[in-house]
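> model the following, please.
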Amino acid sequence: MRRALITGITGQDGMYLAELLLGKGYQVYGLVRGQNNPKLPLLAEVVPGVTILTGDLLDLSSLMSALTAAQPDEVYNLGAISLVAYSWENARLTTDVTAGGVLNILEATRLYEHQAGTRVRFYQASSSEMFGKVQQVPQSESTRFWPRSPYAVAKAFGHHMTVTYRESYDMHASSGILFNHESPRRGPEFVTRKVSLAAARIKAGLQEQLMLGNLDARRDWGFAGDYVEAMWRMLQQDQADDYVISTGRMHSIRDLLDVAFTEVGITDWAPFVKVDPRFLRRAEVDALVGDSTKAHRQLGWWPRIDFTELVQMMVRADVDTITSARTAVA
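The predicted structure is shown next:
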C-alpha cells in the first residue's frame, strides 16, 4: 500500500486528490494547521479514510514530525494562501506561507529522505498566475514568468525552489503549472463560485445583486477533479518535470455569467450584475490560456469536463444546497 501526505488537504484540490488516491488504494495523510479548522467536518464527510496530522508550513519541525508519522512515498504540497485579492492585503503573510512554506516542505522532505534512507516523490502546486503579464499566447512550460500580484510572486518563488531542489539534490520534485480549476467545492470568495452561488440565490429570491470586477477578464477554466489526476500522473513518471495543466480554451467572466444564469432560467443577467471598482485588480491579468501539449504527450492526460459542464455542475450544486436548506427548515 502506497502512502501519500497532502498539505492543503481541506481545499478543493486536497479533497479531490484524497478521493483519487484512496480509490487507488493509497493510505492518505492530510496535514492541517490546527484541529479547529472549520473545513474538517466536510473533509471527514467527503473523504473519511484520511488520517489527519497536525503541522504548519511555517514550522519545519512540525513538517518533519508529520513526514515521520506518515512515512510517505509521495508528498503533494497544495497548501498556500491562494486568493489573489487577499495577497495584496496581506503580502507578507502570503509570501511567508505560499513562498517560504514551499522551501520548508522541500527541506523537510529532503531531510526525511536522508534520515529514512528512502526516496519520496514530491509535487508542488504552481500556478498560471506566474505568467501574469503574458509574454505569449498560449502559455507553455517555456513561457517567461511575469507575475503581477504578491500571490503570483510567491508561487514563482516556490516553483523555482522546487526546480532548484530537483537539480541540486536529485529529488523527484515536479511542479504542475495549473490554470484556473474550479468545482462545487470551491470557496465562495473565488469568482466562479461567487457567480454560481449568486445565480442560485437570485433565482431563489435570496439575493438581488452580484458585485464583480472586470467582466472582460479571460481565463482558462477546468474542473479540479480532472486536474488532480494530472498531479498524480506527474509523480508516476520516471523523471520529475514541470507541466502546464489546462484546457487550452479561454472564456471571459461574461461567458461565465451567461452559462450560470442560463442554467437557472435567467436569460439576461445584466440587471443583476454591477461592476464594483473594489473588485478590480491593481494589475490585471487579462489573457491566461495554457498549452498542455507536453502533458498530453508525456502524461497521457486530457481534461474530461468542459467549461459549460463545469459551470452547470457548480450552479446545480448550489441550487441543490439552497433547496435542501429550505426543505430542512420547512
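> all contacts plus neighbour counts: C-alpha atoms, from now on.
OK.
> okay, strands next: where are they in the stretch 51-200 of the chain?
Remark: strands assigned in the stretch 51-200 of the chain by DSSP state E, counting those that start in this stretch are 51-54, 74-77, 121-127, 172-178, 181-182.
> can you list those in JSON lines and add mean neighbour count and distance to residue 151?
As requested, the strands of the stretch 51-200 of the chain are exported to JSON lines (neighbours: other CA atoms under 10 Å; distance: least, CA to CA, whole Å):
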{"stretch": "strand 51-54", "mean neighbour count": "18", "distance to residue 151": "24"}
{"stretch": "strand 74-77", "mean neighbour count": "25", "distance to residue 151": "16"}
{"stretch": "strand 121-127", "mean neighbour count": "25", "distance to residue 151": "9"}
{"stretch": "strand 172-178", "mean neighbour count": "25", "distance to residue 151": "14"}
{"stretch": "strand 181-182", "mean neighbour count": "24", "distance to residue 151": "16"}
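> distance to residue 210 added to the ones you listed, as TSV?
What follows is those, written out as TSV (distance: least, CA to CA, whole Å):
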stretch	distance to residue 210
strand 51-54	37
strand 74-77	34
strand 121-127	27
strand 172-178	27
strand 181-182	19
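> who wins for proximity to residue 165 among these?
strand 172-178 (7.4 Å; CA to CA).
> need the residues that contact that closest one.
Strand 172-178 is contacted from outside by 119-128, 141, 159, 162-163, 165-166, 227, 231, 234-235, 239-246, using CA atoms under 8 Å, 6 or more residues apart in numbering.
> that one to strand 121-127, inter-axis angle?
20 degrees (axes from the mean of the first three to the mean of the last three CA atoms, to 10 degrees).
> quick check: buried residues in the helix or strand hosting residue 229?
Assigned by DSSP states H and E, residue 229 belongs to helix 224-234. Across helix 224-234, burial judged by 16 or more other CA atoms under 10 Å covers 224, 225, 226, 227, 228, 229, 230, 231, 232, 234.
> run this one through as well so I can compare:
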Amino acid sequence: MKKAFITGITGQDGSYLAELLLGKGYEVHGLIRRSSTFNTDRIDHLYKDFHDPQARLYLHYGDLSVSGQMTDLLYEINPDEIYHLGAQSHVRVSFDMPEYTGDVTGLGTLRLLEAIRRTGIKARFYQASSSEMFGAAPPPQCEDTPFQPQSPYAAAKVYAYYIARNYRQAYNLFACNGILFNHESPRRGETFVTRKITRGATQIKLGLRDKLYLGNLEAKRDWGFAGDYVEAMWMMLQQDKADDFVIATGETHSVREFAEKVFALLDLDYQKHVEIDPRYFRPTEVDILLGDASKARRSLNWEPKVGFDELIGMMTSADLELAQREKTLLDAGYACNLNPHLG
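Sure thing, here's the model as predicted:
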C-alpha cells in the first residue's frame, strides 16, 4: 500500500486530494496545526466514507515553521509521496502579514525539502505553486513565462518554486511544481472572492442580508474546479521524470462576470446588491491570469472536466442549501454570522 503525506490537508485542495488518494487505496497522513483542530469539517466525512481497512487516514500535529518537526514526522511516516499544499494562501492577507507569509509559504517549503534530504527517504514531492507568481506577465502564461510577482504571497511562492527545482537538481529529488491557476469549489474558503460571492448572493436571495461588498470587479482569472486540479497533482507524481506543469482551463472571466452569473442563477440583479469597498483592492493588482496547460494535456493526458458555468452552478447550489439552513436557525432564534464585509 502506498503512503502519502499531505500538508494543508484541512484546506480545499487537501480535502479533495485526500479523497482521491483514499479512493485509490492509499494510506494518507495529513499535517494539521493545533489551531486547525476545530477546522476539520472538509475532511470529517472521510472517516465515515472510507471503511476499507486498506484505505487509512491519519492526522499528525505539526507546523511548517518548525524544522525539527518535519524531519521527525517524515522519518516516522516514510511516505512514498508528499503533497505540499500548506501555506498562508490568501493574497490580500499577505500584504498585512508579509513576514508570516514568507516564513510559512516560502521557508516552510525549504524546511520540508530539507527534511526529505536529511532523512534520506525516497518520497516523490509535489510543490503547490501558484499562477499568482506570473503577476504582471502578459497572458497567456505557460511554464516558460517569466515570473513577475505582485504580492508577498506570490514572491514567497516564487521562492518555493525555485527551491524545489534546486533540490531536484542538487540532490536528485523527485520534485515537481504544479503551477495551478485559480481553482474553486463549494469547499473554498469564504474569504476568497468566488465563495464570497456565492455565499453573499444566496444569503441575499433568502433575505438574510441586502448588500455584498467586493473589490476589483475587473480582475480576470482562469477558474477551474479543485477536484479536477488535485487529479493533476497526483498525475505529476506518477511520471517517470519530475517536471513542472501549468494547470489551467485556458479561459478567463472577470470577477464582475462571475458575480453577474451567480446572481442571475438566483434571479437577482447583481448591480442592485454589489457595492465596491476600496479596502479589498490590493496595493499592486494582478489584472489578468490566463493559463496555457498544453504541456499538461500533452504529457499528463490531463484536461479539466468541469466548465465555468457548471462550477458556478455547483457552488451556488451548495451555498443556497447552506443559506437555507442558516435561515432556519435564524428563524428558530439562533444567531449566525452574516457580515457582508467578511473577507
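> before we move on, back to that, quick check, nearest of the buried residues of helix 224-234 of structure 1 to residue 59 of structure 1?
residue 231 (24.9 Å).
> hang on, the earlier thing: what range in structure 2 does the helix holding residue 229 of structure 1 sit on?
Using TM-score structural alignment, helix 224-234 of structure 1 corresponds to residues 226-236 of structure 2.
> same deal with stretch 87-95 of structure 1?
Counting by TM-score structural alignment, stretch 87-95 of structure 1 corresponds to 94-102 in structure 2.
> same deal with stretch 167-178 of structure 1?
Going by TM-score structural alignment: stretch 167-178 of structure 1 matches residues 169-180.
> how distant is that stretch from the center of its chain?
19 Å (CA atoms, centre = their mean, to the nearest Å).
> do the same with stretch 16-31 of structure 1
16 Å.
> counterpart of that stretch in structure 2, which residues?
Using TM-score structural alignment, stretch 16-31 of structure 1 pairs with 16-31 in structure 2.
> the matching stretch spans what distance, first to last residue?
15 Å (CA to CA, to the nearest Å).
> list of residues touching that stretch?
Contacts for stretch 16-31 of structure 2 (CA under 8 Å, 6+ apart): 1-9, 46, 50, 54-63, 77, 226-227, 230-231.
> for it, buried residues please.
Buried residues in stretch 16-31 of structure 2 (16+ other CA under 10 Å): 16-22, 25-31.
> and the furthest pair within these?
It's 25 and 31 that sit farthest apart of the buried residues of stretch 16-31 of structure 2, by CA to CA, at 19.2 Å.
> picking that back up, got CSV for the buried residues of helix 224-234 of structure 1, with distance to residue 254 of structure 1 too?
What follows is those, written out as CSV (distance: CA to CA, whole Å):
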residue, distance to residue 254 of structure 1
224, 21
225, 24
226, 24
227, 24
228, 27
229, 29
230, 28
231, 30
232, 33
234, 34
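> contacting residues for the spatially closest residue to residue 283 of structure 1 that is not a sequence neighbour?
Leaving aside its sequence neighbours, residue 283 of structure 1 sits nearest to residue 148 (CA to CA, 6 or more residues apart in numbering; 6.0 Å). Counting by CA under 8 Å, 6+ apart, residue 148 of structure 1 makes contact with 129, 130, 132, 133, 283, 284, 285.
> what sits against the last one?
The contact partners of residue 285 of structure 1, by CA under 8 Å, 6+ apart, come to 129, 132, 133, 134, 148, 217.
> tell me the counterpart of residue 149 of structure 1 in structure 2.
By TM-score structural alignment, residue 149 of structure 1 lines up with residue 151.
> so that match sits right up against residue 94, yeah?
Yes - Residue 151 of structure 2 is in contact with residue 94 according to CA atoms under 8 Å; the separation is 7.0 Å.
> tell me the buried residues in the longest helix anywhere in structure 1?
When structure 1 is parsed with DSSP state H, its longest helix is helix 307-329. The neighbour-count check on helix 307-329 of structure 1 (16+ other CA under 10 Å) flags 307-308, 310-319, 322 as buried.
> I'd like these as JSON lines, with distance to residue 109 of structure 1 appended.
Below are those laid out as JSON lines (distance: CA to CA, whole Å):
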{"residue": "307", "distance to residue 109 of structure 1": "36"}
{"residue": "308", "distance to residue 109 of structure 1": "39"}
{"residue": "310", "distance to residue 109 of structure 1": "35"}
{"residue": "311", "distance to residue 109 of structure 1": "37"}
{"residue": "312", "distance to residue 109 of structure 1": "40"}
{"residue": "313", "distance to residue 109 of structure 1": "37"}
{"residue": "314", "distance to residue 109 of structure 1": "36"}
{"residue": "315", "distance to residue 109 of structure 1": "40"}
{"residue": "316", "distance to residue 109 of structure 1": "41"}
{"residue": "317", "distance to residue 109 of structure 1": "38"}
{"residue": "318", "distance to residue 109 of structure 1": "39"}
{"residue": "319", "distance to residue 109 of structure 1": "42"}
{"residue": "322", "distance to residue 109 of structure 1": "43"}
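> how long is stretch 176-184 of structure 1 from one end to the other?
22 Å.
> about what we covered before: which of residue 151 and residue 94 of structure 2 has more residues huddled nearby?
residue 151 (23 against 19; other CA atoms under 10 Å).
> ok, that one - contacts?
Neighbours of residue 151 of structure 2 in contact, by CA under 8 Å, 6+ apart: 91, 94, 95, 284.
> burial count for residue 128 of structure 1?
27.
> show me the contacts for it.
Residue 128 of structure 1 touches 177, 178, 179, 180, 288, counting by CA under 8 Å, 6+ apart.
> likewise for residue 136 of structure 1?
Contacts of residue 136 of structure 1 by CA under 8 Å, 6+ apart are residue 143.
> and for the one 4 residues further on?
Contacts were defined as CA under 8 Å, 6+ apart; by that measure residue 140 of structure 1 touches 244, 290, 291, 292.
> please pull up the equivalent of it in structure 2.
So residue 140 of structure 1 corresponds to residue 142, using TM-score structural alignment.
> please apply the same query to residue 65 of structure 1.
So, by TM-score structural alignment, residue 65 of structure 1 is matched to residue 72.
> from residue 92 of structure 2, how far off is that match?
For residue 72 of structure 2, the distance to residue 92 of structure 2 - CA to CA - is 33 Å.
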